[in-house]
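In: below are the sequence and a predicted model; questions follow.
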Amino acid sequence: MRKNDLIAEIYATAIRGAMGFWGDYPAIVPMAPSGMDATAPHLTWDDRPMEPGEATFFEIAGAHRRYQCPQSRTLFLGEVPEKYLNAEAAVLDAIEAGLEQAKPGNQAQDIANAFNATLNKAGFEKDSRCGYAIGISYPPDWGERTISFRRGDTTVLEPGMTFHFMPALWLDDGGLEITEPILITEDGHECFCTTERKMWIKA
């Protein structure tokens, strides 16, 4: 299947909606780069099929009445190189560390600091932010361009705030994205999506 045909199916499903809610148009088109294209963020799709030995990350958003809920997962076709498995393990541990700091009274940078410290212990680095505020958005961006999970952002987290915890890694021959949209609650946080948190592998 050509990737553009796959994206057409994703778009159609999103617009049809789910659980009785119709789908609005997302503020960013689906992003689905494969292989070397996945070494950088914000690339979309082309007409070639996904190939064995390549990672493809799908970063897409559900939208309703302009509220945006983005999430990303990575699909690897074929035998997975050890460095991708190591990256997955490091990212999953770092996500848990970051989420432990996602609670009222903490600062946005607390999530980034916990995430980065755990990631660095595993031998990986991420120089860019690992999350940002989401809510009502229009093209060209589903981020609110206010709060970021990065060192130096001292914004205090409050109940009702929503974020895309976006700890992506871009490797030398591909990318790995496993992300979570979250809500800050009265006593911690809630993940909006129930998609299993892992790199998906298809032989």
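Out: Perfect, thanks for sending it. Residues are numbered from 1 along each chain as shown.

In: from here on, contacts and neighbour counts on C-alpha atoms
Out: Fine.

In: scan the protein for its longest helix.
Out: The residue-count maximum for a helix in the chain (DSSP state H) belongs to helix 82-100.

In: identify the residues contacting that one?
Out: For helix 82-100, the external contacting residues (Cα atoms under 8 Å, 6 or more residues apart in numbering) are 110-119, 122, 124, 167, 169, 176, 178, 189, 197-199.

In: now that helix: buried residues?
Out: 84, 87-92, 94-95, 97-99 (16 or more other Cα atoms under 10 Å).

In: just stretch 168-185 next, same as before
Out: For stretch 168-185, the neighbour count (16+ other Cα under 10 Å) marks 168-171, 174-185 as buried.

In: ok, second structure coming up, stack it against the first:
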Amino acid sequence: MNKYPPESLEHDTRLKAVREVCRDRKIDVAIFTSPENIFYITGLDYEGYFATHALLVSIHGGIILLARHIEAVTVSRQTKGVEFSGYSDTDDVAALITAKIVSLAGERARVGLQRNSAATVKIDTPLQSYLPKANIVDVSGIVESLREVKSHFEIEQIKRAAAISDLMISTGLSVAGEGVVESNVAAKIYGAMIAAGGQSPGFPPFLRSGDRISEPHTSWTDQPLKNGAPLLLEMSGCVNRYHAPMARYGYIGSASAAAKRLSEVSHQAHLAALAALKPGCLARDVYSAWKACLDSAKVRPRAGHCGYMVGISFPPTWTGGPGVQSLHETSCMEIRESMVFHLLTWVTDERNDHFLSDCVVVEKAGAIFLTRSSRDIFEI
């Protein structure tokens, strides 16, 4: 019988992998600052990441988390093998980090600093000043690259999130209709999400109608849904910080023949991208298969990609934090088994829009849908 739950064993494996990469790069101490990377290594899942966090990983065995003093109880309960170092709101956080680095590896250490995170801005320049004899290098991408291929445990969390995503969509469709206020639809979606065991997702559920369809990151208002107006529902369940985004599109009342044609084009391009998403291909190959389908139908994409990798995320996004990996026309990213994507098609024929997306996982034989709601254009 395991001494720790599966996620604890996951974190042990992840920490070992991070240290191996650091050794290969001759890094004595690595500092990670983004919530997604800190969660990946330690399992710390809470709302305290608005303040500066610095996770110090020594190749010699020490792992120290600097965060505000008030977070000590949460950190001790949620993490294993992590030394907590609290700071007050008046402390010089960079100076405290410097002292920890020196204690772990000395003044001449080769220090890795995650520089692609906004949280690093406050400490980067001071660290260089406080450690003039150290060699500070950028380690952005070390943890992100390890997060690309999901373990069995991670995929199970995403499957649970996908089931909640489907429930959120079906709830929205069951409530929406002419005269129903958008915020009331959102309230029912949130209720279903929480009752099913979902956490607060990185993005709120996106619910847009009428002339707000082309606003990619806005959500509900206090306005009623109008007959003949388009309606977009894009949302994600979240379980243990793992996301499974999806979107469905339709109309309040009847859809025009042109809108239905655009829906069919969108669906076919979606399936073309899914079919191309196989281990060994490149991201640009997936984009090419998708774009060729749109070009043949003389339909223009609104987005410059047909999806992006998903998994661990914290607000304000479900895209995984710094270093989003998308399926675009120049990407040389190799597709590997157990990668997970938000596969999407957002298109326009200049008169109508259509948006369709799903969470998909890459298996040995190719990608499969994890979100399962009907992909047909809806009319309610």
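Out: Perfect, I can see it now. Being a predicted model, the structure only gives us computed values, none of them experimental.

In: report the TM-score for the pair.
Out: Superposed pair, TM-score by TM-score structural alignment, normalised by the length of structure 1: 0.92. Supporting alignment: 198 aligned residues with a Cα RMSD of 1.4 Å.

In: now, the most widely separated pair of the buried residues of stretch 168-185 of structure 1?
Out: Gly174 and Thr185 (34.7 Å; Cα to Cα).

In: and stretch 246-259 of structure 2, which stretch of structure 1?
Out: With TM-score structural alignment applied, stretch 246-259 of structure 2 matches the range 71-84 in structure 1.

In: stretch 24-38 of structure 2 too?
Out: Stretch 24-38 of structure 2 lines up with nothing in structure 1 when matched by TM-score structural alignment.

In: quick revisit: let's see which of the buried residues of stretch 168-185 of structure 1 end up in strands.
Out: 169-170, 175-176, 180-184 (DSSP state E).

In: quick one: which of these is nearest Gly143 of structure 1?
Out: Out of those, the member with the shortest distance to Gly143 of structure 1 (by Cα to Cα) is Pro181, at 11.4 Å.

In: chain neighbours aside, what residue packs nearest to the aligned residue in structure 2 for that closest one?
Out: Superposed on structure 2 with TM-score structural alignment, Pro181 of structure 1 falls opposite Cys359. Distances taken as Cα to Cα, 6 or more residues apart in numbering put His342 closest to Cys359 of structure 2, at 4.6 Å, once the chain neighbours are dropped.

In: burial of the aligned residue in structure 1 for that neighbour, as a residue count?
Out: Matched by TM-score structural alignment, His342 of structure 2 corresponds to His164 in structure 1. For His164 of structure 1, the count of nearby residues is 27 (other Cα atoms under 10 Å).

In: doesn't His164 of structure 1 belong to a strand?
Out: Yes: per DSSP: H, G, I helix; E, B strand; the rest coil, His164 of structure 1 lies within a strand segment.

In: gap between it and Gly53 of structure 1?
Out: 28 Å (Cα to Cα, to the nearest Å).

In: now swap in Ile182 of structure 1 and tell me
Out: Taken as Cα to Cα, the span from Ile182 of structure 1 to Gly53 of structure 1 is 32 Å.

In: assign a three-state SS to Gly62 of structure 1, would you?
Out: At Gly62 of structure 1 the chain is in strand, as set by three-state DSSP.

In: that one contacts Ala14, correct?
Out: Yes: applying Cα atoms under 8 Å, one finds Gly62 of structure 1 in contact with Ala14, separated by 6.3 Å.

In: is it true that Ile178 of structure 1 touches Lys198?
Out: Yes: because the distance of 6.8 Å satisfies Cα under 8 Å, Ile178 of structure 1 is recorded as touching Lys198.

In: need the overlap of contacts for these two.
Out: With Cα under 8 Å, 6+ apart, Ile178 of structure 1 and Lys198 have common neighbours 73-74, 92.

In: in structure 1, which residue is most central in space?
Out: With distances taken as Cα atoms, centre = their mean, Thr179 lies nearest the centre of structure 1, 3.1 Å away.

In: returning to what we had before: which neighbours do Gly62 and Ala14 of structure 1 share?
Out: Taking Cα under 8 Å, 6+ apart as the contact rule, Gly62 of structure 1 and Ala14 both touch 23-24.

In: the contacts of helix 82-100 of structure 1 in strands, which ones?
Out: Among the contacts of helix 82-100 of structure 1, DSSP E puts 169, 176, 189 in strands.

In: before we move on, the earlier item: buried subset of the contacts of helix 82-100 of structure 1?
Out: Buried, going by 16+ other Cα under 10 Å: 110-116, 118-119, 122, 124, 167, 169, 176, 178, 189, 197-199, out of the contacts of helix 82-100 of structure 1.

In: in helices, which of these appear?
Out: Counting by DSSP H, these place 110-116, 118-119 in helices.

In: which helix in structure 2 runs the most residues?
Out: Looking across structure 2 with DSSP H, the single longest helix is helix 152-175.

In: which residues in structure 1 does that helix align to?
Out: Across structure 1, nothing matches helix 152-175 of structure 2 (TM-score structural alignment).

In: buried set for that helix?
Out: Residues of helix 152-175 of structure 2 classed as buried: 154-155, 157-173, 175 (neighbour count, 16+ other Cα under 10 Å).

In: quick one: distance of the helix or strand following that helix to the chain centre.
Out: Tracing the chain past helix 152-175 of structure 2, the next element assigned as helix or strand by DSSP states H and E is helix 182-195. With Cα atoms, centre = their mean, to the nearest Å as the basis, helix 182-195 of structure 2 stands 21 Å off its chain's centre.

In: what's the answer for stretch 72-90 of structure 1, then?
Out: Offset of stretch 72-90 of structure 1 from its chain centre (Cα atoms, centre = their mean): 15 Å.

In: please, which helix or strand holds His11 of structure 2?
Out: Here His11 of structure 2 sits within helix 6-24, counting by DSSP H and E.

In: assign a three-state SS to Thr218 of structure 2, would you?
Out: Quick answer, by three-state DSSP: Thr218 of structure 2 is coil.

In: corresponding residue for Leu9 of structure 2 in structure 1?
Out: In structure 1, nothing lines up with Leu9 of structure 2, judged by TM-score structural alignment.

In: any idea how far Arg208 of structure 2 is from Leu9 of structure 2?
Out: Distance from Leu9 of structure 2 to Arg208 of structure 2, counting by Cα to Cα: 41 Å.

In: between the two, which one's more packed in?
Out: A count of neighbours by other Cα under 10 Å puts Arg208 above the other of Leu9 of structure 2 and Arg208, at 24 against 12.

In: is it correct that that one is in contact with Pro216?
Out: No: between Arg208 of structure 2 and Pro216 there is no contact, the gap being 9.0 Å when judged by Cα under 8 Å.

In: great, nothing more from me.
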